[in-house]
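Asker: sequence plus the predicted model coming up.
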Amino acid sequence: MRYAPLKERAPGRSLPTNLIRNQLLPHVAERRPGTQILDIRRAPAPYRSSWWLENLSLALDDGTVYHLVLKDLATTVPGSRTDQVKPRAVMNPDREPWVYQTLLEPSLDGSPPFWGTGFETDGGESCMFLERVEGVPLSEIGDFDAWLAAAEWLGEFHARFQGRPSPGGPLLHHDQSLHEWWFQRAVSYRGTEAFLGLESVHRRALQEALRTEPTVLHGEFFPSNILVEDQGGRYRIRPVDWEMASFGPPSWDLAALTSGEWSLRDRTQMILAYGRAAETAGSPIPPLDGLQRNVTACRMLLAIQWLGWGPSWVPPSPHRYDWLEDARSCAEEL
């Protein structure tokens, strides 16, 4: 794919339907040889993202209907300011399609089936097609069992890749240089006074996090990026939005899931659910106090990353939280 600068979609602008049809023809031919596309119905996707999303309903001449999501990998939603605050050093439009093609298995992990990528006409920016899956964001679910199910899913997913070399590709790698860069970026935006006493603790948090055996990470395992399908009392977890997929400490994803104003009891319950699932799947898990400390270290690193996104950026509502106070709170625990 061509690596183009991010841009904000102009109001009222959308990809021509004929262009979408042409991009989808080879994917339809692969799945339903000999069929033709009769109709494409389009609607804005109901869930918020920094990237432009559309729901597509594809009607074929044999009566088959496919429900897809089009995700524009180079164009952001008006007002999101993603093009201004997402550092190009960590953004790569090749990453998410690569993860779907290379690492994810819908039958195992509930991920949306990947159809393929396409290109826009005005400069060659890329877009991606996925099958639409059932579910609502975890952030909208009050049943704590759904949160425990997400923690269990995460433990099983991490266990599949732990103990193996990095898959490579365009994955981010959580190493010392990346997190030192995030800290300096946050300081440059917020001022040195805001981080008094935190730099040395940040170094300790980084050492603690990097002691663990790395694995493939979602990268932004926040509740708003986790779709949950209620299957009659059993929750199926379907993470989406893999733009920040990476290789690093497992507790990074667990820190994202348990971020926010949780009680110690509830956070501990999610950590325990994660540990049991990972251990059952064959992954070595430290004792609870060690795992909690590692999650706290990653929560601090995560808070610093949020503070480093941009000088005046306000996170979307699911992530609107006092991240500086969270960093200080984690520092006290460490």
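Answerer: Yep, it's here.

Asker: CA only for contacts and neighbour counts going forward, please
Answerer: Will do.

Asker: wait, doesn't residue 228 sit right on residue 153?
Answerer: No: in this structure residue 228 lies outside contact range of residue 153 using Cα atoms under 8 Å: 11.2 Å.

Asker: of the two, which one has the most company?
Answerer: A count of neighbours by other Cα atoms under 10 Å puts residue 228 above the other of residue 228 and residue 153, at 27 against 21.

Asker: A strand includes that one, no?
Answerer: Yes: using DSSP: H, G, I helix; E, B strand; the rest coil, the assignment for residue 228 is a strand.

Asker: shared neighbours of residue 228 and residue 153, anything?
Answerer: Between them, residue 228 and residue 153 share these contacting residues under Cα atoms under 8 Å, 6 or more residues apart in numbering: residue 237.

Asker: and residue 198, how far is that from residue 301?
Answerer: Distance, residue 198 to residue 301, by Cα to Cα, to the nearest Å: 11 Å.

Asker: try it against this one:
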Amino acid sequence: MTSSGRETTLALVRESLEQGLSAQRGRAVALRELNPAHNDYGSSFAVARLRAVLDDGEPLAVVLKDLNPLHQSVEARSVRRTGLGRSRRELWMYREVLDSEGLATPRLYGHRWEPKRGLLWLLIEDVGPERLSRVGEFDLWLAAARWSARLHLALKDLAGGEAALMRHDIAESRQHAAQITARLAEVSVEQRAVIRRALELHDEFVDTLDEQPWGVIHGEYTAKNIVVRRGSPDRQIAVLDWETVAHGPLYRDLADISAGDWTRERRVAMWRAYHDQYCRDSGRALAWDRFFREVSEVALVRAVAWLAWWSRENGRHIVRWVDELRRLTTQFFAPAK
């Protein structure tokens, strides 16, 4: 981008921030300073970190998320459509749904929605760079599991509205299994055995997903989408990337956050943290045995779904999710002796 182009962009960002902050605070707000920090890809979309100073001297750390699907990362463009559905969904969540105080999600400072000019910006609080995926403190993973229970209760009465929430149904799960079955010849004999066992289990209980609790879920509640807030005991984590919000099996988010190279004990500890938080906040008792079985099943269905995204060029992805299927079948679906 040329120097004049950067200046024009910063002027538009300044205008969007001043308009958004003025509307939120009920008074005219002007920016004394606005400076770029650095750019990167926070998820699928490009993000820019900005540092602002308001007219009263208040510092403001801002993230500009570019929601233009044509500006997604190369990897994201290869697997996702370039329509505006995901972008509209995320903007709607920040503007109409998310409670930054109650859920500690990033605050919305402003936005710009001009599709004809390709300007689709979300301006939110910069909650920091430390992703949970790079943190080994297990207490924070437990906090993330508990947070997902709070989210599900907070969104239990949410209607789709203009955002047209996606729906993750049985047909989608069956499609993932079919995609994998068609490509079994591309993996090793050892991997094939693991996948076939997982697909057998998948077929046994995929039709029961509709009998599980359903609700509004984040959709990709992975550690890469969670930022750790240091020094904030009551706001330990902040969850990002709301373009994937959807209707689906409620425990899908829990399956996502507890996926990985965990022992059975630690994975179950995360499930227990969710269970206890949900029961405490809802005032309802969830039978542990049934909950445990349903989460186990969703976890396997979810791992099959992630594996379905494989490509021949991404061997690490295949290894990762075949290993996850191996762990799940061994830890939770081993034949009784």
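Answerer: That came through, no problem. Just so it is clear, the model here is predicted, and its values are computed rather than measured.

Asker: just give the TM-score of the two.
Answerer: The TM-score (TM-score structural alignment, normalised by the length of structure 1) is 0.81; 319 aligned residues with a Cα RMSD of 3.3 Å.

Asker: residue 198 and residue 301 of structure 1 - which one has more neighbours?
Answerer: Neighbour count, other Cα under 10 Å: between residue 198 of structure 1 and residue 301, residue 301 has more, with 24 against 19.

Asker: three-state assignment of that one?
Answerer: Here residue 301 of structure 1 is recorded as helix under three-state DSSP.

Asker: next, the contact list for it, please.
Answerer: 179, 202, 205-206, 327.

Asker: among these, which recur in structure 2?
Answerer: Retained in structure 2 by both residues aligned by TM-score structural alignment, their matches' Cα atoms under 8 Å are the following of those: 179, 202, 206.

Asker: ok, the second one touching residue 298?
Answerer: No: applying Cα under 8 Å as the test, residue 202 of structure 1 and residue 298 come out as separate, 9.8 Å apart.

Asker: between those two, who's got more neighbours?
Answerer: Neighbour totals were compared for residue 202 of structure 1 and residue 298, and residue 298 leads with 28 against 24 (other Cα under 10 Å).

Asker: that one is in contact with residue 250, isn't it?
Answerer: No: applying Cα under 8 Å, one finds residue 298 of structure 1 not in contact with residue 250, separated by 9.1 Å.

Asker: distance of the residue nearest to residue 328 of structure 1 when sequence neighbours are not counted relative to residue 204 of structure 1?
Answerer: Of all residues not flanking residue 328 of structure 1 in the chain, residue 198 sits nearest, at 7.3 Å (Cα to Cα, 6 or more residues apart in numbering). Per Cα to Cα, residue 198 of structure 1 is found 10 Å from residue 204 of structure 1.

Asker: what count of nearby residues applies to the closest residue to residue 82 of structure 2 other than its chain neighbours?
Answerer: Once flanking residues are discounted, residue 82 of structure 2 sits nearest to residue 69: 5.1 Å by Cα to Cα, 6+ apart. By the measure other Cα under 10 Å, the count of residues near residue 69 of structure 2 is 22.

Asker: repeat for the one 10 residues further on
Answerer: Neighbouring residues of residue 79 of structure 2 were enumerated by other Cα under 10 Å; the total is 9.

Asker: ok, the one 4 residues further on next?
Answerer: The burial metric for residue 83 of structure 2, expressed as a neighbour count using other Cα under 10 Å, is 11.

Asker: swap in residue 242 of structure 1?
Answerer: Residues within reach of residue 242 of structure 1, counting by other Cα under 10 Å, total 19.

Asker: one more: the one 5 residues further on?
Answerer: Close neighbours of residue 247 of structure 1, defined as other Cα under 10 Å, add up to 24.

Asker: now for it: which residues touch it?
Answerer: Counted by Cα under 8 Å, 6+ apart, residue 247 of structure 1 has contacts 166, 171-174, 214-217.

Asker: what comes up buried for the lengthiest strand in structure 1?
Answerer: If you go by DSSP state E, structure 1 has its longest strand at strand 65-76. Using 16 or more other Cα atoms under 10 Å as the burial criterion, the residues of strand 65-76 of structure 1 that qualify are 68-76.

Asker: with stretch 261-281 of structure 2 instead?
Answerer: Residues of stretch 261-281 of structure 2 classed as buried: 267-278 (neighbour count, 16+ other Cα under 10 Å).

Asker: make CSV from the contacts of residue 247 of structure 1 and add neighbour count and distance to residue 45 of structure 1 to it.
Answerer: Below are those laid out as CSV (neighbours: other Cα atoms under 10 Å; distance: Cα to Cα, whole Å):
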residue, neighbour count, distance to residue 45 of structure 1
166, 16, 33
171, 25, 26
172, 22, 27
173, 20, 31
174, 19, 31
214, 23, 34
215, 23, 31
216, 26, 28
217, 27, 25
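
Asker: which of the residues you listed does structure 2 keep?
Answerer: Where structure 2 agrees (both residues aligned by TM-score structural alignment, their matches' Cα under 8 Å), those reduce to 171-174, 214-217.

Asker: one step back: just checking, the residue nearest to residue 328 of structure 1 touches residue 330?
Answerer: No: if you go by Cα under 8 Å, residue 198 of structure 1 and residue 330 don't touch, sitting 10.0 Å apart.

Asker: any idea which of the contacts of residue 247 of structure 1 is closest to residue 293 of structure 1?
Answerer: Set against residue 293 of structure 1, the nearest of the contacts of residue 247 of structure 1 by Cα to Cα is residue 214 (16.2 Å).

Asker: which residues touch the closest one?
Answerer: Counted by Cα under 8 Å, 6+ apart, residue 214 of structure 1 has contacts 162-163, 247-250.

Asker: that's all I had, so thanks and see you.
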